[in-house]
Structures are given as C-alpha cells and as structure tokens.
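Q: Need coordinates for the below:
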Amino acid sequence: MVNDRGSDFLQLRPGDAPAKGLTGWLTEGLRTAIAAGRLAPGTRLPATRLLATELGVSRGVVVQAYQRLVDEGLADARTGSGTVIERHAAAVPRPAADRRRTLRELRLPLSTPDGVDLNLAPGVPDLAAFPRAAWLRAERAVLSRVSSADLGYGDPGGAPRLRVELVGWLRRTRAISAEADDILVCGGVAQGQALLAQVLRARGEAAVAVEDPGSRGARDQIEHWGVRTEPVPVDDDGLLVGPLRATGLDTVLLTPAHQFPTGAVLAPERRRELLSWVNEGPRLIVEDDYDAEHRYDRAPVAALQGSAPERVAHLGSVSKSLAPGMRLGWLIAPRGLQADLLAAKHASDLGSSALPQLVLAELLATGDYERHLRSVRVRQRARRDALIAGLRTHLPRARVRGVAAGLHLLIELPGGDDVELAERVRAAGVLVHPLSWHRRLPGPPGLVLGYAAHPPDRLSEAAARIGHALSRR
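A: Model (predicted):
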C-alpha cells in the first residue's frame, strides 16, 4: 500500500495512480513534465531511493520509470551523475516552412509531424540503445594508437582495418564470400544504392527491377540518379521470378533475408530460380541486407552473395544496429564493377569519415558489437511482442505479417483506402506508413508499423489508439 503524502518534485501524488499502475503513472508524469518544459535538458532527476521514499513506493517502481525514459531517449543514465534529462524535441529549433515541406515530401522517417507523439514509421531504430559506453571505450582505444596518417584522406574504399574486421564478421554471420579489398565502405545503404545507380546508368542500363511492394526509399534513390524502376510482385515466398523474366531487365534490387515491407523470406526454391536467372547472362542482383541482424523466431538465412559473388552486389549498414546518423555502410560488388564504383565513391566525397570507421573496427574486434546486438535483440523482441499483443486485442480483424524478424511489421486490413486509414491513425497521434506508399501494383490495403523506437508500454498504447481510430466509421 502506498501513502498519499506525495513529493514536492513535480507535485507527484501516488494516490492519483490507477491500481497496479504505479510505474506507468510515474513514467507518464515525467514524460508530461519533459514535454511541457518543466524538466529542462540537463536536469538531474532525484535519486531513485530518495524519490521512492518520498512517494512511499518501492524503489523498483522509480527505477523502472527512469529506465523507460532512458529507453525512449528522453533521459540518460550517467555513471556518477544519476539520471539526467536529455535534449528533447521542444528544445530543437524548427526548420523553416519550405524545409518542412521538403521533409514531408521526402517522407523522411525521422521527421515527425505536428500532433504525433508516437512515431511508428518503419526505419526508425532504437536510438536510445546506442552503446555509448562501448563506443567511448573503443574511441579511446583507437585514439591512443591512431597515427597521423590514419586521419588523412586515405583509401576512398575505406579504412583497411575496418574492411578486414567487416569481412570476417560478414563471413561468419552472413556467409559472405569476399576478401577485404572487395569491400567498399560507404555512407550507408543509400549511398551504396546511389553509387550502383550511377555506374549502371553509365554502362547503359536505363532501368532495374524492384520488388512490389518494396522500399519506396530505395526506389526513389535509384530513380533520382536517372534509372527507371520496374515493379515485380512478391508473395509469401518472396520475389516472383517469372514476372522478373518478363520485364526483360538484367538487374534486380531485392531484400531476400527479410522482404520490405511484407517480412517474407525468399524461399529456397525461389532462391534457386533467382540464381538460375542471374547466371543466364550478364545480369546482376542487388541484395539489400538492411536488417538481417534482428531475428527472433526463425533460423538465420544466408546472404545471396555467398552463392554467386560475381553476380550479386551486397549492401549492408549499421543504421539499424547502431544508428542511422553514423552513416556507415558497405557495398560488396562483383569485381568487374569495383573499379567504377571506387571512382564514383572518390568523386562523391573522397572517402568516408576515418575515425568512426576505426571505432567500428574496434567494436567488431573486441566483440562489443556482437554483445550490443544480443542486447538489442532482447529489447526488440519484447517490443514486438507488446505491439502484436496490443493489435490482437484492439484490431483482431487485421492480418499481421513479418513478425519473425526485423524492426517493423505489416498489418493487412479487410478493405478501405490505406492512405485515409493512415491519416485517421495520425489524427490519433500515431504515425504509420500506408502500404500503398511502397507499391505500384494493385494489392490489399495495409499499414506498415515500426516498433523499434518505443518501449513496450508505449507500443501497447499505440495499438489501442490504432484500434480505436480504425474502428470509427
């Protein structure tokens, strides 16, 4: 039983909490104070034991509430300094109107519209899980031994040490067949796609095949560089090879390990068909391995590149495992393309930033990167489970797909315009993607929901809001 004395801190009164809801009550009170500016960035929260005593609750309630703020990126638990409020959205200057319009048109996943407090757009990772302590430890180790030459322009293909560590990691975890010199370090998968589009265009390829539904971002990236995209349908076993053949194109971009956005895995028979297709002539598969690290309920799926290294260009990054702001990714292309890609990379930016490359190499070498991934998988499984449970309760008619891996899921709905449905959900304060944004061929309506950026209690709330919004006529 709690007392009702309360605390001078934010005038919190446990008597206002619902039965068996103390942690949620305290967390929401802290969130509200942060949003209102009553807890400014840099404010140190009371010690957990002290606040628990003042409120007359168990210390575990306060510890869990603080941890939820940390998980959401609203606070930071600092050794020796307690829990400190982080910089939050209200403290960030708003861009000018024309810039906001451009961001909306690009549909950037990290640009949250006004009135939305739960961003479930796919592509937003768990930024609060960034391994700050491990990164600082690795950075100190790198700086203690880095030479002046290591910080120069260097090889535009990437820091040699990172390429060595990456190729070892990818051989072990993705069954890649490559050498260190085959790796081109780039500014995320997006730059890898841009470099490939430029090289293919220069070689006379005016169009490539893409999955449908498939990543709108990837499609927009390729088309920005003057290469047309031709949609090819997917089903529960992945890309359909028959329609691919019918396009008459020689290059296809796909996500075989975890198809975006359906979550399908390219089935063994379909893989064999695709590899047969690519070996019939001078053809190319571009494999976007965008979130292969996140796997919960199924066996690992090897990358296609290992089966046909001279026919597959493999793309990956740390955007979903560390943070997209790192802008660190890799491209392993057939050797016949590597010289042109290296020249395009050099012309683009002279090479990726040296220090982050060396720090990532250190994380890989020490095993800290793998330990971080194991921790993140546990967090993401709990978040996925909370969202699925909430959808089953509040939206029982929906078919939920793509739950065994990744950081998003797809809900297919009985009918309706999914753009209009997404707008109704947005009016309830939740941002999701209509499935039609990611397709050009006819198909059932649906919503694509990312779950990586929010803790389980917020995802349960999001599911309730979605269910309520879609149940209204």
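Q: contacts, neighbours, all on C-alpha from now
A: Noted.
Q: Check what contacts the helix or strand hosting residue 193 and list those residues.
A: If you go by DSSP states H and E, residue 193 is part of helix 188-202. Outside helix 188-202, the residues that touch it by C-alpha atoms under 8 Å, 6 or more residues apart in numbering are 186, 206, 218, 221-222, 225-227, 288, 290, 315-319, 324, 327-331, 337, 340-341, 344-345.
Q: For the comparison step, fold the sequence that follows:
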Amino acid sequence: MGRSRTGSGPAEDLLIELDRDAGVPLHRQIEASIRASIRAGRLRAGASLPPTRTLAAGLGVSRGVIVEAYQQLVAEGYLASRSGGYTQVAASAPPSAGPGPAPATARPAPRGPGPKVDFGYGRTDVSQFPRAAWLRSVRAVLTTTPNDRFAYLDGRGVPELHQALCDYLNRVRGTLAVPGDVVVCNGYGQGISLLIQVLARRGARRIALEDPSSVDDARVLAAAAGLDVVAVPVGPDGVRVDALGLADADALVLTPSHQWPTGGVLSAAARAEVIRWARRRGAIVIEDDYDAEYRYDRSPVGAMQGLAPDHVVYCGTASKTLAPGLRLGWMVVPPHLVADVTAAKLLADRGSPVIDQLAFADFLGRGEFDRHLRRMRPVYRRRRDALLDALRTHLPELRPAGIAAGQHVVAWLPPGLDEAAVVAAAARRGLAIQGVGPYRIAGAGPGGLIFGYAVLSESAIAEGVALLAAAVREVRGS
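A: Modelled structure (predicted):
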C-alpha cells in the first residue's frame, strides 16, 4: 500500500497519515489532518507547527505540498503565520468550520507567509529588553546570594523580591503593600488560577467579569472550577457600577486603571462604590494592573488596592513592561487569604525560580526598572501617535478610545459598518486585526477594532491603516 505516516521528530506530533493511493491530493490530506487535530483540541490555540521543511522531510513530500496546506488553513482561519516565518494555531480557530476548503462564495485570504501587518494585541517589544542591565543583576545574584536562598523556600517567593516590590508598588502605584502579603507567581495567568482555586474552596459560587474582557484566564478558569460567570457591562469609563449590584457575585475581576480592551479609566467615585459593594458582600476584588506603567497624556492613576487592602488583590506582571517570557508576576493578597494562596502555589509548582526573582529584586532596587520604563514610554507613545495620525488621515469616522495609556487602542466603528465583515476584508488584504465582538460575554454591543501597536514600526502602522481603509471601502461597497 502507499500509506505513510510521520517518522520521529516534530512531524510525528501532528499524527498525520498519508494515503498515496487514495486519489486525494497530499496537501488536502495534510490540511484535513491538521484541521481535525485543531477541532478535536489536540492542537491547542497558539501551538507552533513544525517548519515547512521539517514537516516535509518527516512526511517524505516536497516542501511545496506543506506550504500549500498551511496557506489554505491560514485562509480558513485555523492557522496564523507570524513574523519570523513560523506558523501557529490561530488564537480563535473556527470551531465549526467544515472539513473541506473555504466555501466557494468566500473570498480566499491572500496566500503568503503571513499578514503584511499584524495589529495583534498582547505583544511587548521584546527587542528592547534591557539585556545588559539584566545581566548585571544576574551576575550580582550569582556572586553575592547566600547558599540557603537556592534551597526550597516559602511558596510566596524570596524576601528580597517581596521588599523590592513593596517599595516600588507603594511608591509608583499607590498600594498599601507589606512584604508578608506578597505572593510571587509565574505571570498573571498563574496568579488568577491560584486565586480562583482558593475562592472556590472557600465557598465562592459566582465571579463577575467586565464585559467585554479577555476570553482567556479568568473566564476559562472560573468555568473549570465550577464557578458561575456573570458579565458586568463596561461604559466609557470602565465597569458600570450601577450594574454591579445585580451581579450577586463573590468576586469581581477588574482592570480599573486601563480597562481591557476599551481603555476606560475607573473614576474615583466609581472605585469607592466598588469598594463599598465589596465590603457589603464580603467579596474580593481582583485588580489586574496589567499595563498601568505606560501612561502618556495624563498623570498615573493609582491602584485600587490602596483603598481597601483587605478586599482587593493586586495583580501585577513583568509581561507588558519587560518580557512575557520571564513569567514573573506578583500578587498583593489580603492577609486572610495569604496562607491559602501560598499553599495553592506550593501545590502547583513548589515556588517560582529563585534566580529570576532575585535578579528582578536587584533590577528594581538599582532603579533599572524605572529607567527602562522611562526609555520605553516615548517609544510606545510615538507608535501610538503614528496610529492616531493614520486613523485621522484614512479613517476619520472611526472613534479611538483608551489612547492615554497602554500598548493598544480601540477604535469604535460607525453604525452600519459590520465588525466581522471589516475584519474579514482586512485579512484578505494581508492585515491581521481583531474586533471587540469576540471578547463580549453577554452578547451585542457596538462594533470596534483593537489595534495593538507595541511591536510595529511607524511605517508599518501607516501601511496597516491604509490597508484597513481599503477593507472598509470594500465592505461599504458590497
């Protein structure tokens, strides 16, 4: 028989089986196999696929066969090509697309190595990572750290980082943090997971989330822990506190200093009302302070934790400020939850890597973190300004929001312009951009587009907006 399957190596992980006697083109068989693996969950969102040459060698086919299969799956939305030439499972692959190619009535996306411009959110410019300064901190740690710091430690992390974080957060973010309440974790993803586990064990039944908000982390983890998820609508200035009383929730996840994705900043009066709600209910507010250090047009907004340390868990991370690959996160936890959160952290992984914690403590203590932020603010601001200028020039009918901070901008679409149609038309022109719609929990709302600009040059931003303008003209013409 003419059947073959992958040998050992990266190709084997895809479990592709080819039948050369089936009369079906090989690239179609490869497409079908990868598509089925994505739909069955064997290939998760974000998973990297083998390079085309590697997979071709493993399957004993030409590289062109693999390229054609990958391109078709990119066109269907199952895969996404990234800068650098590698291919991943798309973050939101179509859950119900048919097993065959795109319908004949749909225009295919451009065939090629990837989008011309990618406005995807969540990517920090890691090329700017302060390698020399970080190396000095690592050297200092390896030279001066006592031996006992390399043994098993308290699951909360190393004392040096607890103190350095308190000094920084109290000075810059207005927290009321004490070292004994700090728990170090592997990024926000692990932090929210630990908190949800602890709250569920302590009897929590319902968690409230901003609507719209991230589809990852809290929403998925809460459902897995058996908690009901309730949506609280977001207005121009963040979560609508008038709707909070209807939530009947035991915990609330907020991004008050720069709401994700709309960019609203919760007012002082609204923050006070959230705290009153939490005290009345005995509820916990989980404050995700993901990118508040990057503010451009206004004074920094302090953290909510400083208003009610007994009811607010402050969550911070180095993912947006330094690099997500560091997997450094931290929580300032109300005293009555510290022991339980620490126990959950110990059970999860016995504690975060010590050298990284000590290096970050040194990095903070020597002022290198402040210097890095001062250096990066004008870089990101120039990119944001380039985006706003391009939108004013090419798409003045779009309404940008949340422009005062962060690494992304939301632009609201005018009535009658369909969000999904614009996103699809942009993709056909080689522009990757996401709409707000997939991040809504409770349903409909105004159409909007999310522009992540952190890793794009000013010229690429201008090119991307020009491509978007052409897509908008196509949608209106149709």
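Q: where does the TM-score land?
A: Here the superposed chains carry a TM-score of 0.76, computed using TM-score structural alignment, normalised by the length of the first structure; 376 aligned residues with a C-alpha RMSD of 2.1 Å.
Q: Show the contacting residues for the closest residue to residue 402 of the first structure other than its chain neighbours.
A: Nearest in space to residue 402 of the first structure, with sequence neighbours left out and distances taken as C-alpha to C-alpha, 6 or more residues apart in numbering, is residue 263 at 3.7 Å. Contact analysis of residue 263 of the first structure by C-alpha under 8 Å, 6+ apart lists 401-406, 409-410.
Q: wait, is residue 263 of the first structure part of a helix?
A: No. If the criterion is DSSP: H, G, I helix; E, B strand; the rest coil, then residue 263 of the first structure is coil and not within a helix.
Q: about what we covered before: by neighbours, which of the contacts of residue 263 of the first structure wins?
A: Highest neighbour count within those, by other C-alpha atoms under 10 Å: residue 406, with 29 neighbours.
Q: so what's the closest residue to it other than its chain neighbours up against?
A: The shortest distance from residue 406 of the first structure to any non-neighbouring residue, by C-alpha to C-alpha, 6+ apart, is to residue 294 (5.0 Å). When contacts are counted by C-alpha under 8 Å, 6+ apart, residue 294 of the first structure touches 377, 405-407.
Q: can you tell me which of those are in helices?
A: Among the contacts of residue 294 of the first structure, the residues falling in helices (DSSP state H) are residue 377.
Q: Kindly indicate which of the contacts of residue 294 of the first structure lies nearest residue 51 of the first structure.
A: Nearest to residue 51 of the first structure among the contacts of residue 294 of the first structure, counting by C-alpha to C-alpha, is residue 377 at 31.5 Å.
Q: residue ranges of the strands in the stretch 151-300 of the second structure, please?
A: Using DSSP state E, counting those that start in this stretch, the strands found in the stretch 151-300 of the second structure span residues 182-185, 206-211, 228-235, 238-239, 251-254, 284-288.
Q: mean per-residue distance, the second one to the first structure?
A: Mean deviation of strand 206-211 of the second structure relative to the first structure after superposition (mean C-alpha distance after the TM-score superposition for the first structure): 0.8 Å.
Q: So which bit of the first structure is that strand matched to?
A: Mapped onto the first structure using TM-score structural alignment, strand 206-211 of the second structure covers residues 207-212.
Q: So residue 229 of the second structure sits against residue 206, correct?
A: Yes. If you go by C-alpha atoms under 8 Å, residue 229 of the second structure and residue 206 touch, sitting 5.9 Å apart.
Q: ok, how many other residues are close to the residue mapped onto residue 195 of the second structure from the first structure?
A: In the first structure, the residue paired with residue 195 of the second structure is residue 196, using TM-score structural alignment. With neighbours defined by other C-alpha under 10 Å, the count for residue 196 of the first structure comes to 23.
Q: State the distance from residue 196 of the first structure to residue 292 of the first structure.
A: 21 Å (C-alpha to C-alpha, to the nearest Å).
Q: what does residue 304 of the first structure give?
A: 12 Å.
Q: More neighbours: the two, which one.
A: Higher neighbour count among residue 304 of the first structure and residue 292: residue 304, with 27 against 23, using other C-alpha under 10 Å.
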